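Q: okay, sequence plus prediction incoming.
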Amino acid sequence: MSVNIRDFHIDIPQSTLDDLQSRLGMTRWPDPEPVEDWSQGIPLRYVQEVAEYWRDEYDWRRCESTLNAYAHHLTVIDDVDIHFMHIRSPETSARPLIMTHGWPGSIIEFMDVIGPLTDPVSHGGDAKDAYHLVIPSLPGYGFSGKPKETGWNIEKIAQAWDVLMNRLGYDRYFAQGGDWGALVTSVIGVQNLGACAGIHINLVVVGSPPEYIMQNPTPEEQASLARFMEYQTQGGGYAEIQRTKPQTLGYGLADSPVGQMAWILEKFQGWSDSDNTPDDSFDRDRLLDNIMLYWLNNAGASSARLYLESFANPNVDPVQMPTGCSIFPNEIMAPSRRWAEHRFKNLQYWGESSKGGHFAAMEVPELFLGEVRRCFGNMEL
C-alpha cells in the first residue's frame, strides 16, 4: 500500500458522547406544528420520541465496532485528508468499485451491501459478482477533512477519486453513486480520465428536458416533471439555505444535536417509501448511526458547503462512458430513458425498481444490489 495512505481507527472519546447526552437532556423545544402532517416540517412529537431514544437507548459503541470491523484509511489529496473504507474481496477475480454517498447520507448507507458485494458466495451469490470496494467520505463529511478553501466542487472531487483509486493500485475501476455521489460519479464519466471503465448512478441528473420531450411528454415524463416541481416548491428550501448561507446554518447544527437530527431525518421521510415516519423504511439505529457521523465530526456547515460549490449550476455535460442508471420510484428526480439518453450517450443499462427512493442502498439493499450487479455484470474493465 502507498506510503501516502495511513490506517485509521474510529475511537470517539467518551467525553464527546457524554457531551451529547448532556445536550440532548437540555433541548429547548419549539411549539408544536399546527397541522397533522409533515407539510410544515418534521413533527415535534416524532422528534421528541427519537431524541429520547437517542439519549436513553442508542449505543454508538455498537456502530463504532461495526465500522471498525472494516479497514479504514486516510490519504491527503490537494491538502485535504480523505477518509475511505477499503474492503478487498476474497475472490481473485473481483473488480474494483468506488461507491460515493451524498447528503444527508454517509458511508453508513452502504453497510448492508458491503458483504454481498465483496463476498457474494458467502451471501448466496456468484463469485463473478465480487468487487473490491472503496467507499470514501466526501470532503467535509464524516471522517474526511474539511476544505479550508473554496473550490471543492464535484469536478474536483471526481478528479480526487481518480487519484485515490490509482493510489490504491487500481488502474481500472468502476464507479457508483447516489445523491451527490451520483453527480460526482457522472462527472467521472464526463472527465473520462482513462481509468474508469463504467459508471452506475441511482440519481439520474440530466438537466432540462429537450424540446422534443417538452412538446410531447409521456405520462411517465409528466409525472417526473411534476414530482421535481413539487420538490423545488415544497422540498428544496434546505438546498437554497445550504447553497447560499451554509455558515449561518452551521451555528445551529453545531450547537444542537436535535437540530442536526431533525435537519437530516426529515429528508429520510420525504425521499423514501415512508408514509408516516422514517421508521417505516429504515432501522432507527441505522438512521442515528448516519446522524452521528455528522454530529461527532461537527459536519453540519462543512457538508453544506458542497451545495455552495455545485448546486446552482451542476455539471450536466454529455457522458460518453458506459453508463447504467437505476430509477427508484420515490426518488427526487426520475427521468425517462429517452430523457436520460440525451445526456448519457452510451447507456448500457436501465433499471426501474418497484419500490425504494433516494437512499436505495439503505432502504432496499437487495433491490439496489440487483441493480448494481446487472449494470456492471455486462461491462468490461
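A: Happy to help now that I have it. Since this is a predicted model, take the numbers as computed values, not measurements.
Q: hey, let's count contacts and neighbours off CA atoms from now on
A: Noted.
Q: how far away is Arg167 from Trp54?
A: Using Cα to Cα, to the nearest Å, one gets 39 Å for the distance from Arg167 to Trp54.
Q: what segments of the stretch 101-250 of the chain are strands?
A: 131-136, 173-177, 196-201 (DSSP state E, counting those that start in this stretch).
Q: what's the closest of the ones you listed to Pro278?
A: Closest of the strands of the stretch 101-250 of the chain to Pro278 is strand 173-177, at 21.7 Å (criterion: Cα to Cα).
Q: from the chain's centroid, how far away is the closest one?
A: Relative to its chain's centre, strand 173-177 lies at 13 Å (Cα atoms, centre = their mean, to the nearest Å).
Q: kindly report the same for stretch 134-151.
A: From the chain centre to the centre of stretch 134-151 is a distance of 13 Å (Cα atoms, centre = their mean).
Q: give me the buried positions along that stretch.
A: For stretch 134-151, burial by neighbour count (16 or more other Cα atoms under 10 Å) applies to 134-147.
Q: ends of it, how far apart?
A: End-to-end distance (Cα to Cα), stretch 134-151: 24 Å.
Q: stretch 23-32 too?
A: Start-to-end span of stretch 23-32 (Cα to Cα) is 20 Å.
Q: how many neighbours does Val256 have?
A: Actually, residue 256 is Ser rather than Val. 18 (other Cα atoms under 10 Å).
Q: adding another structure so you can compare the two:
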Amino acid sequence: MNEAIEPFVIDIAQEALDDLRDRLQRTRWPQEIGDNRNWQAGANLAYMQELTDYWLNGYDWRAQERAMNAFPQFRTTIDDVPIHFIQVKGKGPNPIPLIVNHGWPWTFWDMRRIIGPLSDPAAHGGDPADAFDVIAPSLPGFGFSSPLEKPGIYFAPTADLWAKLMTRLGHERFATQGGDIGAFVSAMLGHKYPQRVIGAHLHLLAALKAPYPAPEDYAPAEAGWREKHAAFFAQGSAYMQIQRTRPQTISFAMNDSPVGLAAWLIDKRRAWSDCAGDVETVFSKDDLITAAMIYWLTETYESSARHYYEGRPENFIPAFVHDRVPVVEAPTGILQFQGDIWLQPRKWAERYYNLKRWNVIDTGGHFAPMEAPGVLIDDLRAFFRPLRK
C-alpha cells in the first residue's frame, strides 16, 4: 500500500484555460422567467452576463493559482480515494491538530481566511497558546481530491478517511470543525471516534438519526427557527432532491457549460449567505468565479453531487456505531448564525451532542469561514481552551 504524502502544486494547463474561454465566449443565454430581479426563479440573467463579462475580461486565474499555491498543499491516497489538503503547522507552545471541513457548493479555498489566524494567532493579534496545526482537505470528489472513482463515498466514509489521514499525519488525537457537509463529517467523527476527537466544533446542525427535534424543543428565543427550516425544504431544496436522485443527468450540463455550472453554484451562495440579496457583499466576483473554476477545471461537479446520492438515509443510518444518547459523544461546540438556512434548538442539541459550548450570532449565514471568519475563529478558540492538555 502506497501511503506516501506528496507535495502538491496547482498548475492548470493553458489548454484548459483556452477551452474555458472559448466556451464562455460562445455561451447561449436562456430567456429569463418574468421579472427575476430578486432571483426568485433562480440565477438572474443580467447578473450572470455581467459576471461572465468580468470572467472574460477582468478575472485572472493565474493570480488565484499563485494565491492558493502560497499555502503548503499535499496529496495522498487512502483506500483508493485521492485526497488533497492544505497543512499549516501551528506556531505556539502546544498546537492542537485541527481538521477543518468545507461543504457543498464550497471548496477548500473557502477556508483560507481562518487558516492563518488559527495556525499563527500571534501574527493576527491573538495568543500563541491558541495555536492549531490546521489541516484543510478537499472533500473526496471535490476539487483536487479527484478523480473519485470509488463508489459509496459520503460524509460517514469520509469521517473514516479523515481518521486514517490524521493517523498518517502522526496525530492520534485531533480536533475537528465544519459546516454544511463538513459538519456532518465532523459530527460523524465525534460519533465514531470519541476517544480520538478532542472536540468537534460545528456551525450547522443536522439531525441525522433519532432523537429528532420536536416542536416543544424550541425555546421562545428560538421562535421561527422551525418554520425557517420547513421553508427551506419547501422552497429551496430542489437542488438537494436532484442531487440525491438524479445527479448523473444534470452532470452532463454542468460538465459542459461553465456558465451553467457557475449559475448553479452561485445561486446557492446568494440564497444561503446573509447578503440581503446582494451576493457581492459577501463574495467578490473573484471569489465566485474561483469557486466555479475549481469545480470546472477538476471536472468534479458530478463527484461532489454524488455525496448527496450516496448519503441517502438508507445508506447512512447503518453507518452509526451505537444507539446511545448523546449520539455524538465527543465534546461539542455549536455556533449558529441567524442568517443561516436552518437552525436547530438547544434543548435538542443537549440530547444529541455532548454539548460544551453554545452560541448564536445575530448576523452571518451559511458560509461562516468566508462571511464571519473572526466570529468563527474566536468561538473555536474559546471552545477548545478548556480542552487543551
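A: Nice, I can see it. A quick note: this is a predicted structure, and the numbers were derived from the prediction, not measured.
Q: circling back: out of the strands of the stretch 101-250 of the first structure, the one nearest Pro13 of the first structure is which?
A: Here strand 131-136 is closest among the strands of the stretch 101-250 of the first structure (Cα to Cα), at 22.8 Å.
Q: which helices and strands does the closest one pack with?
A: strand 80-87, strand 95-100, helix 114-118 (3 or more Cα pairs under 8 Å, 6 or more residues apart in numbering; DSSP states H and E).
Q: contacting residues around it?
A: 82-89, 94-100, 107, 114, 117-119 (Cα atoms under 8 Å, 6 or more residues apart in numbering).
Q: would you mind getting the average deviation of it from the second structure?
A: With mean Cα distance after the TM-score superposition for the first structure, strand 131-136 of the first structure departs from the second structure by a mean of 0.6 Å once superposed.
Q: thinking again about what came up before, which of Arg167 and Trp54 of the first structure has more neighbours?
A: Trp54 (21 against 16).
Q: out of the buried residues of stretch 134-151 of the first structure, which comes closest to Trp161 of the first structure?
A: Closest approach between those and Trp161 of the first structure, by Cα to Cα: Pro136, at 8.4 Å.
Q: and the strands of the stretch 101-250 of the first structure as JSON lines, adding distance to Val50 of the first structure?
A: Shown next, in JSON lines, are these (distance: least, Cα to Cα, whole Å):
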{"stretch": "strand 131-136", "distance to Val50 of the first structure": "28"}
{"stretch": "strand 173-177", "distance to Val50 of the first structure": "29"}
{"stretch": "strand 196-201", "distance to Val50 of the first structure": "31"}
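Q: nearest to Ile241 of the first structure, out of those strands?
A: Of all the strands of the stretch 101-250 of the first structure, strand 173-177 comes closest under Cα to Cα, at 23.8 Å.
Q: do you know how far the aligned partner of Pro386 of the second structure in the first structure is from Gly351 of the first structure?
A: If you follow Pro386 of the second structure across to the first structure using TM-score structural alignment, you land on Asn378. Asn378 of the first structure sits 13 Å away from Gly351 of the first structure when distances are taken as Cα to Cα.
Q: settle it for me: which of those two has more neighbours?
A: Shown here are Asn378 of the first structure and Gly351; by other Cα under 10 Å, Gly351 has more neighbours (17 against 10).
Q: wasn't the more buried one part of a strand?
A: Yes - Gly351 of the first structure: assigned to a strand according to DSSP: H, G, I helix; E, B strand; the rest coil.
Q: what's the match for it in the second structure?
A: Gly351 of the first structure maps onto Asn359 in the second structure, by TM-score structural alignment.
Q: thought its match was touching Leu335?
A: Yes - using Cα atoms under 8 Å as the test, Asn359 of the second structure is close enough to Leu335 to be in contact (4.8 Å).
Q: can you list residues touching both of these two?
A: In contact with both Asn359 of the second structure and Leu335: no residue, using Cα under 8 Å, 6+ apart.
Q: so how many other residues sit close to the closest residue to Leu45 of the second structure other than its chain neighbours?
A: Closest residue to Leu45 of the second structure apart from its sequence neighbours, by Cα to Cα, 6 or more residues apart in numbering: Glu32 at 6.3 Å. Neighbour count of Glu32 of the second structure, defined by other Cα under 10 Å: 14.
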